[in-house]
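1. Dropping the sequence and predicted coords here.
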Amino acid sequence: MKRYTAEFKRDAIALVDSTSKTVTAVARELGISPKSLRSWYWQAKADRGEGAPGELATAEREELRRLRR
């Protein structure tokens, strides 16, 4: 599995936000999986407080993971 930097992910998400292209089209242009980009995009929305009700932000997921250990 290929790992992408946080900067790459932020730039990819910003590209989706700044264009009228679909996530799939942007992913194709960047040479990445649409599923990955879609996942990053949804998580970024949750982190901004724009996610679905009950969806956890990254900080909340990390805290929950830490508490479970």
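-> Nice, thanks for sending it over.

2. use CA for all of it now, contacts and neighbours both
-> Noted.

3. Need the residue closest to the centroid of this protein.
-> Nearest to the mean C-alpha position of the chain, by Cα atoms, centre = their mean, lies Trp40 at 1.3 Å.

4. For that residue, give its distance to Gly31.
-> 15 Å (Cα to Cα, to the nearest Å).

5. Ala52 too?
-> 28 Å.

6. swap in Glu62?
-> Counting by Cα to Cα, the gap from Glu62 to Gly31 is 29 Å.

7. Included below, for side-by-side comparison, is a second structure:
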Amino acid sequence: MGSKYTKRYTEEFKRDAFALVDSSDKTVAAVARELEISSESLRGWYRQAKADRGEGGSGEQTSAERGELKRQL
């Protein structure tokens, strides 16, 4: 069972984290370990960043598309 407290990260921290993945030969898991964050969180941020840059595969939605869907609901 997960913690009832969710740690929040700034957009700047997220950008820096996935930039580190892009600029190094390290895996997402290795970078996540170094930053002491969940590898699944970093993987999700990385996937979303790629989709926002138009590099996402398999129909990933951009952040703008996700925001629009939320507004419609």
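-> Perfect, I can see it now. On a predicted model such as this, the values are computed, not experimentally measured, just so you know.

8. related to what we said a few turns ago, if you count what's nearby, which of Glu62 and Gly31 of structure 1 comes out ahead?
-> The residue with more neighbours, out of Glu62 of structure 1 and Gly31, is Glu62; 12 against 9, by other Cα atoms under 10 Å.

9. Map that one onto structure 2.
-> In structure 2, Glu62 of structure 1 lines up with Gly67, judged by TM-score structural alignment.

10. got it, and Asp11 of structure 1?
-> By TM-score structural alignment, Asp11 of structure 1 lines up with Asp16.

11. Which strand or helix spans its match?
-> Assigned by DSSP states H and E, Asp16 of structure 2 belongs to helix 11-23.

12. which bit of structure 1 covers the helix or strand following that helix?
-> For helix 11-23 of structure 2, the following helix or strand on the C-terminal side (DSSP H and E) is helix 28-35. Aligned using TM-score structural alignment, helix 28-35 of structure 2 spans residues 23-30 in structure 1.

13. Which positions in the matching stretch come out as buried?
-> By neighbour count on 16 or more other Cα atoms under 10 Å, the buried set for stretch 23-30 of structure 1 is Val23, Thr24, Val26, Ala27.

14. ok, residues contacting it?
-> Stretch 23-30 of structure 1 has contacts (Cα atoms under 8 Å, 6 or more residues apart in numbering) with Ala12, Leu15, Val16, Ser33, Pro34, Leu37, Arg38.
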